[in-house]
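Trainee: sequence first, then the predicted structure, then my questions.
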Amino acid sequence: MDAPNLPIHQRLTQDPHDRTGHLRTDDDWVQRAWADPATKVLVVAGNRVEPAGETGVRWRTPAAAPAGIRLLLGDSPDGARFAVLASREESGEGWLDLRGLFPAMLADTTEASLLMHAVGLAEWHRATRFCSRCGGGLEPRSAGHELVCAEGHVTFPRTDPAVIMLVTTGEPGSDEERCLLGNHTRWPMPYFSTLAGFVEPGEALEDTVRREVAEEVGVRIGQVDFFGNQPWPLPASLMLGYFARAESTEITVDADEIREARWFTRADLAAVAESGEVKLPSGVSISRSLVEEWYGGELPGSW
């Protein structure tokens, strides 16, 4: 399948940058790369990045970068790529977090890969201040990809697996087939999305799908089929997408996480998306890809 015809979450993975992980511990190479005027540096202030135009981000030379923790993102024929973790005060008017940078990510998938890498590490550094074993302070090493305490305990970046699923019922492909979407208690109406939840220790991914759906909306799930995955460093998740077939249809929302959940036929979904009665997630999200894969095409509106 040609890249333009792939779901957007898959298009974002078509041109991953070369992370050159084997060079992170080569201090001489890292220093030479930092001194090279061809090197480009992305400044991450807190969790915000400076945009450049409507579909890009600003890359600086090392000489123009502020002080901060240096992260080696990788290498390319055009020079190495670093990020610098600066204080939040370094950000100026118009700087954006990752959600605000979605248009830039759609315009350049290699840049999207670099942004995901940089912001994911930035979030980890912000949240990880002390050693979980001894409580001591931490210092970066391996070009910012490890943290080590004075006792020598090493802390690595954390990624939390989470499932995200589109629940369906009815004869597949028929006019009567329906999908289930919910409005989370943290979101305003009329934002609706697929259900999602974090994997618990010792739990298979398919069982997480079944447990989360039962907990959130009271629907019993049978067959579970993998769809795809997407890094989501907001702050540190890997979203694992599934289609889930319902064995019951009565909805009982938990009210703690889900305010409202509704079944939609394809015709229903098209009508409410067009009218604005329901707004679906951004096109960057794997949630949107799940919904449009089931629907069979693009839908209007987003949040």
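Mentor: It's in. Numbering: from 1, shown residues only.

Trainee: CA only for contacts and neighbour counts going forward, please
Mentor: Noted.

Trainee: show me where the stretch 201-303 of the chain has its helices.
Mentor: Using DSSP state H, counting those that start in this stretch, the helices of the stretch 201-303 of the chain run over 205-217, 266-275, 286-295.

Trainee: how about the longest one: buried residues?
Mentor: Neighbour counts using 16 or more other CA atoms under 10 Å place Leu205, Glu206, Asp207, Thr208, Val209, Arg210, Arg211, Glu212, Val213, Ala214, Glu216, Val217 of helix 205-217 among the buried residues.

Trainee: possible to save those as JSON lines with distance to Met165?
Mentor: As requested, these are exported to JSON lines (distance: CA to CA, whole Å):
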{"residue": "Leu205", "distance to Met165": "11"}
{"residue": "Glu206", "distance to Met165": "10"}
{"residue": "Asp207", "distance to Met165": "12"}
{"residue": "Thr208", "distance to Met165": "10"}
{"residue": "Val209", "distance to Met165": "7"}
{"residue": "Arg210", "distance to Met165": "10"}
{"residue": "Arg211", "distance to Met165": "12"}
{"residue": "Glu212", "distance to Met165": "10"}
{"residue": "Val213", "distance to Met165": "9"}
{"residue": "Ala214", "distance to Met165": "12"}
{"residue": "Glu216", "distance to Met165": "12"}
{"residue": "Val217", "distance to Met165": "13"}
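
Trainee: next, count neighbours for the closest residue to Pro190 other than its chain neighbours.
Mentor: Using CA to CA, 6 or more residues apart in numbering and skipping residues adjacent in sequence, the residue nearest Pro190 is Val278, 5.0 Å away. Residues lying near Val278 (other CA atoms under 10 Å) number 21.

Trainee: what's near enough to touch Val278?
Mentor: Met189, Pro190, Tyr191, Phe192, Val272 (CA atoms under 8 Å, 6 or more residues apart in numbering).

Trainee: which of the residues you listed count as buried?
Mentor: Among the contacts of Val278, the ones that count as buried by 16+ other CA under 10 Å are Tyr191, Phe192, Val272.

Trainee: so the second one touches Lys279, yeah?
Mentor: Pointing back at Phe192 there. Yes: assessed by CA atoms under 8 Å, Phe192 is found in contact with Lys279 at 6.0 Å.

Trainee: residue closest to the middle of this protein?
Mentor: Centrality entry for the chain: nearest residue to the mean C-alpha point is Trp232, 1.5 Å, by CA atoms, centre = their mean.

Trainee: which parts of the stretch 151-300 of the chain are strands?
Mentor: 154-155, 160-169, 178-184, 195-198, 221-232, 237-246, 258-265 (DSSP state E, counting those that start in this stretch).

Trainee: try this one next to it:
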Amino acid sequence: MRLAETVTFGGGGLSRSAHLRADPTQMAEALADGRVLALWRGKVLMAAGAPGWLPPDHPVLQGEPEPVFLGEHLGAFVFATDISAWEPPADSAPLPTGIFDNSVQQHPLLPADWGFADLRQVMAGLTPVEAELVATARALLTWHRSHRFCANCGTASEMVMAGWQRSCAACGTQHFPRTDPVVIMLVTKGNQTLIGRSPGWPEGMYSCLAGFIEPGETVEAAVRREVFEESGVRLGPVEYLASQPWPFPASLMIGCRAQALDTAITLDPAELEDALWISREDLLSVFAGENPAIRPPRKGSIAQFLLSNWLADRLD
């Protein structure tokens, strides 16, 4: 697919400067002259629609964990750190629950137009390199927060390699950031495509079917298995289209196109609340916001990317 790398988080040419990670002296010098992006409970610090970079000695960062190294951007070394221990003022509005969080948390030591925003809400407005930076930061910091102890012996591990590895001093095991592969499928049959909704999703929210790849499974086998398990639809040819790092928390969405052999739907209610075939014409009304039953796909998601390019006949 010629447009594959234009998907959000698809890559902005970030120079990751991996050769610097093993040298603590170089990393200390880079941090002293660099910029730091703060994340709070998975939300990214934004300033006027762009990531909010702070100098390493900014008061907001004092006493916070050691930053992880992201690379070089606009002539500067850039880092990210997790300040989730910070508590907003007691009179702040409670955090929304679910997958649509439009709230912004403001830190008293930052300008009034700066705040922590949910990445899903702002991702479509980021430049390609900004999107790559914040996706990398969120995935990496989430991994550190959830993998503080050695999976081999249970001892607390320590961050090394500028944040790209954890090391266990007790047993010597080295741990590396993980990425979970997920297939997401544009399933078509003639002029129709298959969409579904998971239990608990907001009313009217539908998407392409998706699922995790299991051990010992190819991408193609996962595509066929997931679609059949969730909807009962059998598939023929499968082809790769595009991929998207999806840092919620740390997936790689592998977008594929598959041709359905039949259209009969048999739902697995544990996986899907509903599934349906939708024509190009009806999907066009969804994208236009004119369909009363189905809301438009979230901008920036690979599902939106695949469906919009199918509508525009730009998959080849």
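Mentor: Cool, got the structure. Computed from a predicted model, the values in this text were never measured in an experiment.

Trainee: can you lay out the buried ones among the contacts of Val278 of the first structure as TSV showing distance to Gly46 of the first structure?
Mentor: Formatted as TSV, those follow (distance: CA to CA, whole Å):
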residue	distance to Gly46 of the first structure
Tyr191	27
Phe192	29
Val272	38
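
Trainee: sorry, back to before: now check the second structure for the residue matching the residue nearest to the centre of the first structure.
Mentor: Matched across to the second structure, Trp232 of the first structure falls on Trp246, judged by TM-score structural alignment.

Trainee: tell me how far its match lies from Ala47 of the second structure.
Mentor: 22 Å (CA to CA, to the nearest Å).

Trainee: same question for Glu230 of the second structure.
Mentor: Taking CA to CA, one finds Glu230 of the second structure at 41 Å from Ala47 of the second structure.

Trainee: one more: Glu290 of the second structure?
Mentor: Relative to Ala47 of the second structure, Glu290 of the second structure is positioned 33 Å away (CA to CA).

Trainee: which of these two has more neighbours?
Mentor: Regarding Glu290 of the second structure and Ala47, a neighbour count based on other CA under 10 Å identifies Ala47 as having more, with 17 against 14.

Trainee: dump the residue contacts of the equivalent of Lys40 of the first structure over in the second structure.
Mentor: Superposed on the second structure with TM-score structural alignment, Lys40 of the first structure falls opposite Arg35. Contacts for Arg35 of the second structure were tallied using CA under 8 Å, 6+ apart; they are Trp53, Leu54, Pro55, Pro56, Ala76, Phe77, Val78, Phe79.

Trainee: the same query, at a cut-off of 10 Å, please.
Mentor: 52-58, 72-73, 76-80 (CA atoms under 10 Å, 6 or more residues apart in numbering).

Trainee: and it, how far from Phe77 of the second structure?
Mentor: 6 Å.

Trainee: do Leu252 of the second structure as well
Mentor: Taken as CA to CA, the span from Leu252 of the second structure to Phe77 of the second structure is 26 Å.

Trainee: quick check: Trp114 of the second structure touching Met46?
Mentor: Yes: assessed by CA atoms under 10 Å, Trp114 of the second structure is found in contact with Met46 at 5.7 Å.

Trainee: overlap in contacts of the two?
Mentor: Gly52, Val104, Gln106.

Trainee: in CSV: these, plus neighbour count.
Mentor: Formatted as CSV, those follow (neighbours: other CA atoms under 10 Å):
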residue, neighbour count
Gly52, 19
Val104, 17
Gln106, 19
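
Trainee: turn those into JSON lines, including secondary structure.
Mentor: Compiled in JSON lines, these are given as follows (DSSP: H, G, I helix; E, B strand; the rest coil):
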{"residue": "Gly52", "secondary structure": "coil"}
{"residue": "Val104", "secondary structure": "strand"}
{"residue": "Gln106", "secondary structure": "coil"}
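
Trainee: helix, strand or coil for the alignment partner in the first structure of His19 of the second structure?
Mentor: For His19 of the second structure, the aligned position in the first structure is His22, judged by TM-score structural alignment. Three-state call for His22 of the first structure (three-state DSSP): helix.

Trainee: okay, now His22 of the first structure: neighbour count?
Mentor: Neighbours of His22 of the first structure (other CA under 10 Å): 9.

Trainee: distance-wise, check it relative to Arg81 of the first structure.
Mentor: 15 Å.

Trainee: do the same with Pro103 of the first structure
Mentor: 21 Å.

Trainee: comparing the two, which shows the higher neighbour count?
Mentor: Arg81 (25 against 16).

Trainee: longest helix of the second structure?
Mentor: Longest helix in the second structure, counting residues (DSSP state H): helix 128-146.

Trainee: can you tell me what part of the first structure the helix or strand following that helix aligns to?
Mentor: As assigned by DSSP states H and E, the chain's next helix or strand after helix 128-146 of the second structure is strand 158-160. Strand 158-160 of the second structure corresponds to residues 139-141 in the first structure, going by TM-score structural alignment.

Trainee: identify each buried residue in that stretch, please.
Mentor: Buried-residue list, stretch 139-141 of the first structure, by 16+ other CA under 10 Å: Glu139, Pro140, Arg141.

Trainee: now do stretch 126-139 of the second structure
Mentor: Applying 16+ other CA under 10 Å to stretch 126-139 of the second structure flags 126, 128-139 as buried.

Trainee: dump those residues to JSON lines, plus distance to Arg280 of the second structure.
Mentor: As requested, those are exported to JSON lines (distance: CA to CA, whole Å):
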{"residue": "Leu126", "distance to Arg280 of the second structure": "29"}
{"residue": "Pro128", "distance to Arg280 of the second structure": "29"}
{"residue": "Val129", "distance to Arg280 of the second structure": "32"}
{"residue": "Glu130", "distance to Arg280 of the second structure": "33"}
{"residue": "Ala131", "distance to Arg280 of the second structure": "30"}
{"residue": "Glu132", "distance to Arg280 of the second structure": "31"}
{"residue": "Leu133", "distance to Arg280 of the second structure": "35"}
{"residue": "Val134", "distance to Arg280 of the second structure": "34"}
{"residue": "Ala135", "distance to Arg280 of the second structure": "32"}
{"residue": "Thr136", "distance to Arg280 of the second structure": "35"}
{"residue": "Ala137", "distance to Arg280 of the second structure": "37"}
{"residue": "Arg138", "distance to Arg280 of the second structure": "35"}
{"residue": "Ala139", "distance to Arg280 of the second structure": "35"}
